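Engineer: Need a 3D model of the sequence below.
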Amino acid sequence: MKEAVQLTEGWNLVHDGSPLPAQVPGCVHVDLLAAGLIPDPCVGLNESEVAWVGRRPWTYMRELAPGETAADRHERTDLVFDGLDTAAVITLDGYELGRTRNMHRRHRFDVTGRHGPLHVAFTSAYEEAAAVRALTGERPNAYPEPFQYIRRMACGFGWDWGPTLVTAGIWRPVRLEHWSTARLAAVRPLVTVRDGLGRVEVRVDVERTGRGADHRLEVRAAVGGAQTRAAVDGTGAVLTLDVPDPLLWWPRGYGEQPLYDLEVTLVDQGAETAETPAEDRPLDSWTRRIGFRDVTLDRSPDEHGTAFTFVVNGLPVFARGVNWIPDDVFPSRVTPERYRTRLRQAADAGVDLVRIWGGGIYEDDAFYDLCDELGLMVWQDFLFACAAYPEEQPLRGEVEAEARDNVVRLMPHPSLVLWNGNNENLWGFRDWDWEPGLRGDSWGGGYYLDLLPRVVAELDPTRPYTAGSPWSGSWGHHPNDPAHGTHHSWEVWNRRDYAEYRDSVPRFVAEFGWQAPPALATLRRALPGERLAPDSPGMLHHQKAEDGNGKLNRGVARHFTPPEDDFDRWHYLTQVVQARAVAAGIEHWRSHWPVCAGTVVWQLNDCWPVSSWSAVDGDGRPKPLYHELRRVYADRLLTLQPGPDGDTGGPVLAVINQSAEPWHTAVRLRRMRADGTVLVEEVLDLTVPARRVSRRTVPGDLVPDAPSAKEFLVADADADADVGADSDEGEGTGGGTEEGLRALYFPVADKDFAYPAPRYDVVVRTPVGPAGPADAGDGAGDGGSDGGGSVEVVVTAHTLVRDLLLRADRLGPDAVCDFGLRTLLPGETIRLRVRNAVDTGANAVRSAFSSVEPA
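Structural biologist: Next up, the predicted model:
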């Protein structure tokens, strides 16, 4: 049977002629940091101080002992690298095993009987990119670094949210594989479901040794109680397993996620020339979890344009998505536990689709395993982003090998629902002045429209492929036409107010977002000793977007009076605007289902502490946006939208039911004054069918008087008990009391509205102990602490309190609150749970609150 030995120990990194202990998997920066030779590049301005690391060659070395590769153990020993970053020469005892130039694929070398010093010598990625550019000629891109000339993580060269940290190293596992006669070179399960029958067609590729060429080989497969076997014909076999009435895998919120173990075994039945068969001898095995589900992409034309709707097991789905970037500047540091934390955050926020963006990496198997378990659909970009990519050699061969490797590796996962050719390159070719400058040179179109769809059709025909994001489906429409296919909405963030998200109804919004700084505790860790200000040196260095602070400030100024020399207030308002902006887009687009069939927020996560579009910052702390996603991505949502002619047209009440059951609810509409007086009230009795939206214009007598700047509209609805535990209604800017859902409509900007000075009581209830709960009111001192446990914070409003936020990290760096922004009417009470707080005195807790204040 094949044996595998992991080579994680005994590596050194050569630095200035001397060996340093090296971590494998790892990278150069991690090793230099561990040795104290460089400062943490994610802290302060240190990124600039370590730029030299990416400009130098680096060598990893390890001794391979004779016993590790001895031929007497097996016929063959292979040295297998799951990931090398990036351009390397591998030698063993001075013999060149091979050369690599692609971070995104696996490499295998025959080292049978060889031993001695093993060297992996990396050329600087800059040097490799320059050599390729000299062969192919110049190509345009969106950033100044040469990432389009080398097959490595593009964002490592810097992005509008990420640092420039170009590293090198053995970034994924390396091992020795010992085998005899034959091995399983590739296993491709094609899983389909038709009329209640689950079918797995297993296509197997086999590699033989020289002595194994005349052996009779058999492949056996089993799944869900079904078993079959087939003889290997040369170097391949095809097996078919039928599973009657399999349990279907569903996205979260639509059903369960049953997984089946698919087991494949390669068996040696002896030499073809033998008169009697030898006893079966297992040679190799392969096991993966699969799921039975059918996924298609509805791209049919209709009266609105061209659809882009995921259909899972025959059910059209509104995709509640987030974009995913590498979770660390050094991906080798991301553990399965970290994947679980981040993806659990996504699932808890109501997300059901994660798009792996094309400027990063094909993630580790652990990522996709967790998505299978959590019911998170995966949209997988091929790794091309924001640049014209040469199609000549040596890149073309690498691109095809990379695509084949990763399609085969990832296709067993039921969570994988889409292959996407690139990020924004079709759009860039048409709109970003690339086409004239290229003068007919290759730019990647051949990859997206020819090579990649052919690879997917050959290897994984059970899944849809789209040429890019955004992409209208053909050159007959603009690549980013909102009426056709996928759309990226960036004009709003770049130049407009977030209210303008409501100006169109794209068929599928694959990218949109709004920036905000990270949590204060994250900034304090990343910028130690700095007096924080929006334009302080560290804040500016950790803001990578073009005119990022200018856009943040303009976004605030459209709605609030900008604070002067008050960082804490600026920090709060920028986070409020981020949450409101994303909510405005999602509420509007969800209210137009099924014309709009999905939103994918840019972005879930960060790779370092930075001001960005993320919902979870670089230290893993949720921003208010994260809690707002929990509200607007819940199965049931209440929203008030401005009318089709703007505010003067009257608001529209949209009641959105994405659950599997009809929603019968009473919606209480109140036209109110800022002082809490109810002017007009009406109750609507509504039933919204499953997976449907009800829209109706608000009656005229309930529409607030905009010129008065003192009136607003409130809609409240019952949450219903059958929504499910994952829905978490009532949270965010619209969330009111714990008993139901709330939507708010203010006809004027906050800076023009006659807000009262917010007044509210805060009571801190320490954990229940033998003597029962202990309360600390507003007059209590600041000495109370639960030693890092949980406390309940009860807030009672005496006035209208808009967007109240408990910023838990003020109470301790690890403290978290279970709610984000909340708006309270006079007399309302909410209860918040705070975990891991260090300081739980009432004064400290009260000082951690912020809310909208009168202009």
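
Engineer: contacts and neighbour counts: CA atoms only from here.
Structural biologist: Noted.

Engineer: how about the strands of the stretch 451-600 of the chain, start to end?
Structural biologist: 465-466, 486-489, 508-512, 598-601 (DSSP state E, counting those that start in this stretch).

Engineer: for the ones you listed, which one ends up most surrounded?
Structural biologist: The highest mean neighbour count among the strands of the stretch 451-600 of the chain, using mean count of other CA atoms under 10 Å, belongs to strand 598-601: a mean of 26.

Engineer: Which helix or which strand is home to residue 191?
Structural biologist: Per DSSP states H and E: residue 191 is located in strand 182-194.

Engineer: and for comparison, fold this next one:
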Amino acid sequence: MTVIELTGKWTVTASSGPVPAGIAGRPIPARVPGAVHLDLQRAGLIADPFDGANETEQQWIGDVDWTFTTVFEWADDGTERQELVAEGLDTVAVIALNGVEVGRAENQHRSHRFDISAALVTGENTLRIDFAAPVPAAEARSQEHGPRPHVNHHPYNAIRKMASSFGWDWGIDVAGAGIWRPIRVETWSDARIAAVRPLVDVNRENGTVGIVDVHIDVERADRLREPELDVEVEIAGQRIPTRVPMGSTSVVVHVEVPDPELWWPRSHGAQPLYPLAVRLQGREQWRRRIGFRTVRVDTAPDEQGTPYAVYVNDRLVHIRGANWIPDHAFPSEVDADRCARRIADATEANINLLRVWGGGIYESEDFYTICDEQGVLVQQDLLLACAAYAEEAWLHREVEAEAREAITRLSSHPSLVIWNGGNENIVAYADWGWRHRLEGRTWGEAYFRRLLPGLLAELDPTRFFSPGSPYSFSAYLSPNLGQHGTTHIWDVWNEKDYTAYAEWTPRFVAEFGFQGPPAWTTLTDVVHDAPLDPHGPQMLVHQKAERGNEKLERGLGPHLPRPRTIDDWHWATQLNQAAAVRFGIEHFRSLAPYNTGTIVWQLNDDWPVISWAAVDFAERRKPLWYAIRAVYEPRLVTVQPREEGLAAVLLNDHDDAWAGELALRRMSFDGFVLSSAVIACEVGARSESTVQIPPALRTPADPSGEVLVAEAADFGRAVHDFAEVVEQRLERQPFEAVSSAQDGAVRVTVSARSYVRDLFVLADRGHPDASVDTGLVTLLPGERCDFTVTGVPPQIDPGVFLDPLVLRHAGDLQG
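Structural biologist: You can find the predicted model right below:
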């Protein structure tokens, strides 16, 4: 096989549409893989799409037809087949080589292979790809086939393009065009491997045996000449030869590996990966790594409703998850290093599952490979989100093609354990009033009930399939009931205060969250309102949720004093976001074993924006990230209300049982212990224990000036506030702090004189490149904490990190 990578000189030209003067018809240098917005920016023809109000000014880009062109050399090498392989075309495209149309595409989420033998010439070849303007294309298809309900303002459900590229309640509207994944010319003879699906199982009947059935599909160069083909599979020191029979295009090779090391989710065991190679006619053409493990999800009704319990290797895994969106509004910009940093954000926050959300993309091989290596489970949505989708042939064929390809491509990854039919489509039909609006038009039920489960049964029955999220696992129940299956909780944030999480008793929470702004530097790098204001015009461009900043301010009301300055607004809304999610996760986890997991919305951002993310677009960890890390600790003690009064719940997500003492103190803010107790308790492996707190400890004499402290060795400490910040008598200066340069970092040491609630170093306000190792620290009188700030140039005065706008705590919001 000969491969010509088409990554050389490309140009992009605006061919029709509302193009500004000076751009129409002008060839602009282009990068492939890439996106037209980025090409225009590099050429100096548009400003940064993420900056200021540029999103609005650049909406014309999505209304324009764009043509990408390149020239490449080819010499006849005597091969039988010549093909153009495009891994990702965004989106509606006509492909021509030397003026001859060789193919068409209309789906960003699949690859294409076009026969170019009739158009290819020896010497110079001109490849041209004409992309239709995506916004008019989506609108035209919607009108042609009947409008169907969707969220946001463009009918993204009428075109197979990344839904969030048209904008979302956290996403910028940058619907454009481009060759967003690699493109190349391949020439070959005889036969090639078209696809490999290694389906893994583990048999424990007579010892442990790893089983892999390697499904191999081949394509022959000459369909009239179909001889036998030699195939060899190599794994774990075994080489298994077989043959593809004459006239056939597939074969299955069954391999058994005695006593394999099992692949486990993180904190449950190791992640051994076995190289698997497939050779055709003696040439290696496919290589991946697989892991031996089993997966099942228990949704069998019980006396309490319907569970959603994930088992790996027959062991229950309590899910501490996060939702994942595309990590950049232009996904071609996410390289392996950025992907690795984002997954490190997950693992360092004790996250053990990422749900790839259905309005984004099927992620890169880098993403799943890193999850394999790190033991991060993956739930993969099929790419249907928050909309009704036509089931007729014009869309059905594309949904089927992309799903077939994705299921096949991702089958080797042990981290991928769940396929999900889509996001909020079923609940929208059932509960959002869409059934009436559809007036009998199809809406996607055939995908969730027949096509997608049928494809999984055909291509990969080893993984669990859920028709949607949320879902009650019954056609006769509302899809979003807490006691059944998976639940999305959005009355909190949209309508209610975060304490309303306690009104829910969910079996599994697949979405919930609360908004907060990004880091100060991330925000002010793109928002230039003067003066800076929560309701300034550029600020609101970077707030995509409906009445989002009003909801942020409403959410502060019961908890924090009204901000006096924009600096206080920023800190208070970040702090309240962290408090909200911390409250929710602790409540949900305390319901174990009834509750088996949470997937917080969301880990990451795709541009600099006020959002639900824990890590902002500039890769700065928000206070929320530190809160998630703390409440996702495998061992956690939390104080929760129960019918008998306050109780301490000890959660032990370890293989070892624990026995020890729970120390309880009710104390005043100045450190005086008002009541105390030590209670012996035990917690089983992967289990939990609830300890009732004696009345003298759970009943404060002065709620505004007292806290309850619960501590247990290995479980850390829970500090229960009897009142909200707005009602507490917190000191504005309850500590002394010093800073110094040490070992290439800055050490900030804080010593508490009085109770310090949620102490945090807003490191980027000291220096834009700085980050801090810990955050949201609560100190009791007499305690101290060391913060390590890294990324600080040596010439920076360590004292900047003691500035009151850098070193903050909940009490400094009080007047």
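
Engineer: Same list, the strands of the stretch 451-600 of the first structure, but as CSV with distance to residue 818 of the first structure please.
Structural biologist: Below are the strands of the stretch 451-600 of the first structure laid out as CSV (distance: least, CA to CA, whole Å):
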stretch, distance to residue 818 of the first structure
strand 465-466, 38
strand 486-489, 30
strand 508-512, 25
strand 598-601, 21
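
Engineer: and the closest residue in space to residue 546 of the second structure that isn't next to it in sequence, what does it touch?
Structural biologist: In space, not counting the residues next to it along the chain, residue 546 of the second structure is nearest to residue 169; the distance is 7.4 Å by CA to CA, 6 or more residues apart in numbering. For residue 169 of the second structure, the contacting residues are 152, 543, 544, 545, 546, by CA atoms under 8 Å, 6 or more residues apart in numbering.

Engineer: What residue in the first structure is paired with residue 169 of the second structure?
Structural biologist: Aligned by TM-score structural alignment, residue 169 of the second structure pairs with residue 160 of the first structure.

Engineer: what residues are up against the closest residue to residue 348 of the second structure other than its chain neighbours?
Structural biologist: In space, and not counting its chain neighbours, residue 348 of the second structure is closest to residue 629: 7.1 Å by CA to CA, 6+ apart. By CA under 8 Å, 6+ apart, the contact list for residue 629 of the second structure reads 348, 349, 350, 351.

Engineer: and if you look at residue 601 of the second structure?
Structural biologist: 322, 323, 511, 512, 513, 514, 612, 613.

Engineer: outside of stretch 532-549 of the second structure, which residues touch it?
Structural biologist: If you take CA under 8 Å, 6+ apart as the criterion, stretch 532-549 of the second structure is touched by 52-53, 55, 168-172, 527-529, 566, 569, 608-611.

Engineer: So for it, what gets flagged as buried?
Structural biologist: Applying a neighbour-count criterion of 16 or more other CA atoms under 10 Å, the buried positions in stretch 532-549 of the second structure are 532-534, 537-545, 548-549.

Engineer: tell me the two of the residues you listed that are most distant?
Structural biologist: Using CA to CA, those span at most 19.2 Å, a distance reached by 532 and 545.

Engineer: Grab the longest helix from the first structure for me.
Structural biologist: Of all the elements of type helix in the first structure, the one with the most residues (DSSP state H) is helix 567-590.
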